[in-house]
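Chemist: Pasting the sequence and the predicted model now:
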Amino acid sequence: MTDPSTESGKVALVTGASRGIGFAVAQALVARGERVVITGRDAASLDAAVAELGGPDVALGVAGKSHDAAHRAETVERAVAAFGRIDHLVNNVGTNPAFGSMVELDLNVARKILDINLVATLGWVQLVHAAWLREHGGAIVNVSSISALGPAPGIGMYGASKAAMVQLTQQLAYELAPNVRVNAVAPAVVRTKFAEALFAGHEEQVVKSYPLGRLGEPSDIGGAVAFLLSEQAAWITGQTLVLDGGLSLGAGLA
């Protein structure tokens, strides 16, 4: 268990954190004494999330789209102005607006997926690194997906973007060492609104593939991300932690 005293007073920026995995990450960080800056597209949802996290003393919400460079710049600027630092960055925003075969995928949709899931991730890293991490050090966690590790029927471009995120994680870990650690997590199906289409109406059948007998909960991912950001993970960088309830122990991801 992470010693809260080693993390108290630090500040994390968590993207896509008004609900689901991002919110669970923010909860885990606040619980051990960190302050958080969270982003999301809907201002009202962010306001509610900030209130649930403990209010403006510990949380700041900045509404906008992750692939909007102006939003990224505003968020980093407001984070430093409000809390004075950004020790941790969690890139959680992701999109998957298409379901079907890759060979039939609209290329404009493919570009959108890559822009939001990959290019924006690099954009966040560049800004936070320039604002704080380059001089003071810290840690980054990118939220990838088990779909990065093999064929992902129906969500191929999403999986490809998340596979690229794994490589990006390794590249950044190499480039930013020794002062900044960069890791990733690769969840299987987690019980969130984003993933609902993958289990709604047939959850019992889906769960049969999981040796641990259940889908993931946002808190499962939140706790793992919090660990990778902590001093207990001080000798871990460039790694992707698979969080899948044992799914990958089976015959395949399909």
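Modeler: Received the coordinates, thanks.
Chemist: can we go C-alpha only for contacts and neighbour counts from here?
Modeler: OK.
Chemist: Longest strand of the chain, counting residues only.
Modeler: When the chain is parsed with DSSP state E, its longest strand is strand 180-187.
Chemist: Contacts for the next helix or strand after it, please.
Modeler: Counting by DSSP states H and E, the next helix or strand C-terminal to strand 180-187 is helix 203-207. When contacts are defined by C-alpha atoms under 8 Å, 6 or more residues apart in numbering, helix 203-207 is touched by residues Phe199, Gly213, Arg214, Leu215.
Chemist: For this protein, just list every one of the strands.
Modeler: Ranges of strands within the chain are 11-14, 35-40, 59-63, 88-91, 138-143, 180-187, 240-243, based on DSSP E.
Chemist: Tell me, how many residues neighbour the closest residue to Phe227 other than its chain neighbours?
Modeler: Closest residue in space to Phe227, ignoring its immediate chain neighbours: Ala233 at 6.5 Å, by C-alpha to C-alpha, 6 or more residues apart in numbering. Number of residues near Ala233 (other C-alpha atoms under 10 Å) recorded here: 15.
Chemist: is it true that Ala233 touches Ala226?
Modeler: No. Between Ala233 and Ala226 there is no contact, the gap being 9.6 Å when judged by C-alpha atoms under 8 Å.
Chemist: on that earlier part again, ok, the residue nearest to Phe227 to Arg35 distance?
Modeler: The spacing between Ala233 and Arg35, counted by C-alpha to C-alpha, to the nearest Å, is 19 Å.
Chemist: Check Ser161 too.
Modeler: When Ser161 is compared with Arg35 (using C-alpha to C-alpha), they lie 30 Å apart.
Chemist: Likewise for Leu168?
Modeler: 26 Å.
Chemist: what's the answer for Val182, then?
Modeler: Counting by C-alpha to C-alpha, the gap from Val182 to Arg35 is 20 Å.
Chemist: same question, Val207
Modeler: Taking C-alpha to C-alpha, one finds Val207 at 35 Å from Arg35.
Chemist: Geometric centre of this protein: which residue is closest?
Modeler: In the chain, the residue lying closest to the centroid (C-alpha atoms, centre = their mean) is Asn92, at 2.4 Å.
Chemist: this is the other structure I want to compare:
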Amino acid sequence: MSEPTAPQSGQRFAGQVALITGASRGIGLGIAQRLNAEGATVILTARKAEALAEAVAQFPDGTAVGIAGKSDDAAHRAEVFDTIAEKFGRLDVLVTNVGINPVYGPLIDIDLDAARKILDVNVIGTLAWIQEAVHHEGLNFRENKGRVVSISSVAGQVPSPGISFYGISKAAVSHLTRSLAVELGPDIRVNAVAPAVVKTDFATALYEGREAEVAATYPAGRLGTPEDIAGAVAYLASADAEWITAQVLTADGGVITAGGSA
């Protein structure tokens, strides 16, 4: 069994192991980079092995591990947790970032099979990752005062035309966060971050060709970046937030307060 990255002075996650799902690009990769920069050994998951390998190659040698597979596949999740247990014998931080939105249009016309798939990945998948992290005997997640941070969305806070069912799934993630925080405390803290539009491939359709127009509705004057969300996640997962649990931190540049939508 190898040891996590050696602790370094001033790093909030020195000696800790963090798992970030959906981390080959975008928000997930940004979170992994931030936690790694603060001392964590990071485990990244994603569907596509080649993209995941390219992401892992960006990290210092020996500080990142990539395991490819589908987030809603129980065998993949088991492989991830067994690998972490074998290599490191611990898990300190779990970031559930995987989310899909394969449809765009009126809620009244959504294909019900697509709706079921969204719920299966975004909600059931999130719950499954957390359940299995807590129950896996080789991870000592509870003993290590584990921290969970899930990625929700402001689309789960206000009606968001075109992506309404995605918003419904993210509202469920937010409530899942609060419910699990109550169940798992005081040993495990559970929080979430709810972004508005972040400049990633996933959100391109929401701003492509009209970024200045969309950004003008944000009091902060710009759209979000993966680094913005990574900073929020790192805070919630750190000892700086030791008395914070059951919270959904809105990271939206002020757009919802200003009357906007996702």
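Modeler: Ah, there it is. Small disclaimer: the values here were computed from a predicted structure and weren't measured.
Chemist: List the TM-score for the superposed pair.
Modeler: For this chain pair, the superposition-based TM-score is 0.96 by TM-score structural alignment, normalised by the length of structure 1; 251 aligned residues with a C-alpha RMSD of 1.1 Å.
Chemist: hang on, isn't the residue nearest to the centre of structure 1 packed against Asn142?
Modeler: Yes. Using C-alpha under 8 Å, Asn92 of structure 1 makes contact with Asn142 at a distance of 6.4 Å.
Chemist: how many other residues sit next to the equivalent of Lys117 of structure 2 over in structure 1?
Modeler: Lys117 of structure 2 maps onto Lys112 of structure 1 when the alignment is built from TM-score structural alignment. Neighbour count for Lys112 of structure 1, taken as other C-alpha under 10 Å: 16.
Chemist: and if you look at the one 10 residues further on?
Modeler: Residues within reach of Leu122 of structure 1, counting by other C-alpha under 10 Å, total 17.
Chemist: Show me what it lines up with in structure 2.
Modeler: Using TM-score structural alignment, Leu122 of structure 1 pairs with Leu127 in structure 2.
Chemist: Enumerate every residue touching that match.
Modeler: Per C-alpha under 8 Å, 6+ apart, neighbours of Leu127 of structure 2: Leu176.
Chemist: so Gly94 of structure 1 sits right up against Leu114, yeah?
Modeler: No. Using C-alpha under 8 Å, Gly94 of structure 1 is not in contact with Leu114; the gap is 9.4 Å.
Chemist: related to what we said a few turns ago, just the closest of the contacts of helix 203-207 of structure 1 to Gln27 of structure 1, please.
Modeler: Leu215 (19.9 Å; C-alpha to C-alpha).
Chemist: counterpart of that closest one in structure 2?
Modeler: For Leu215 of structure 1, the residue aligned by TM-score structural alignment is Leu223.
Chemist: From Val197 of structure 2, how far off is the closest residue to that match other than its chain neighbours?
Modeler: Nearest non-adjacent residue to Leu223 of structure 2, counting by C-alpha to C-alpha, 6+ apart: Ala215, 5.5 Å away. Note on Ala215 of structure 2: its distance to Val197 of structure 2, by C-alpha to C-alpha, is 9 Å.
Chemist: ok, these two, which is more surrounded?
Modeler: Ranked by neighbour count (other C-alpha under 10 Å), Ala215 of structure 2 and Val197 place Val197 first, with 26 against 18.
Chemist: Could you double-check that the more buried one sits in contact with Tyr218?
Modeler: No. Counting by C-alpha under 8 Å, Tyr218 is not a contact partner of Val197 of structure 2; they are 10.0 Å apart.
Chemist: Touching both of these two, which residues are there?
Modeler: Asp252.
Chemist: who's in contact with the equivalent of Ile86 of structure 1 over in structure 2?
Modeler: Matched by TM-score structural alignment, Ile86 of structure 1 corresponds to Leu91 in structure 2. Taking C-alpha under 8 Å, 6+ apart as the criterion, Leu91 of structure 2 is in contact with Gln16, Val17, Ala18, Leu19, Ile84, Ala85, Ala133, Leu139, Asn140, Phe141, Asn144, Gly146.
Chemist: ok, the last one - how many residues close by?
Modeler: Taking other C-alpha under 10 Å as the neighbour definition, Gly146 of structure 2 ends up with a count of 23.
Chemist: That one touches Ile130, doesn't it?
Modeler: No. Using C-alpha under 8 Å, Gly146 of structure 2 is not in contact with Ile130; the gap is 10.5 Å.
Chemist: what is in contact with these two at once?
Modeler: Joint contacts of Gly146 of structure 2 and Ile130 (C-alpha under 8 Å, 6+ apart) are Leu94.
Chemist: any idea what Gly15 of structure 2 aligns with in structure 1?
Modeler: Checking TM-score structural alignment: Gly15 of structure 2 goes with Gly9.
Chemist: wait, Ala203 of structure 2
Modeler: Ala203 of structure 2 maps onto Ala195 in structure 1, by TM-score structural alignment.
Chemist: Same question for Lys145 of structure 2.
Modeler: Lys145 of structure 2 maps onto Gly137 in structure 1, by TM-score structural alignment.
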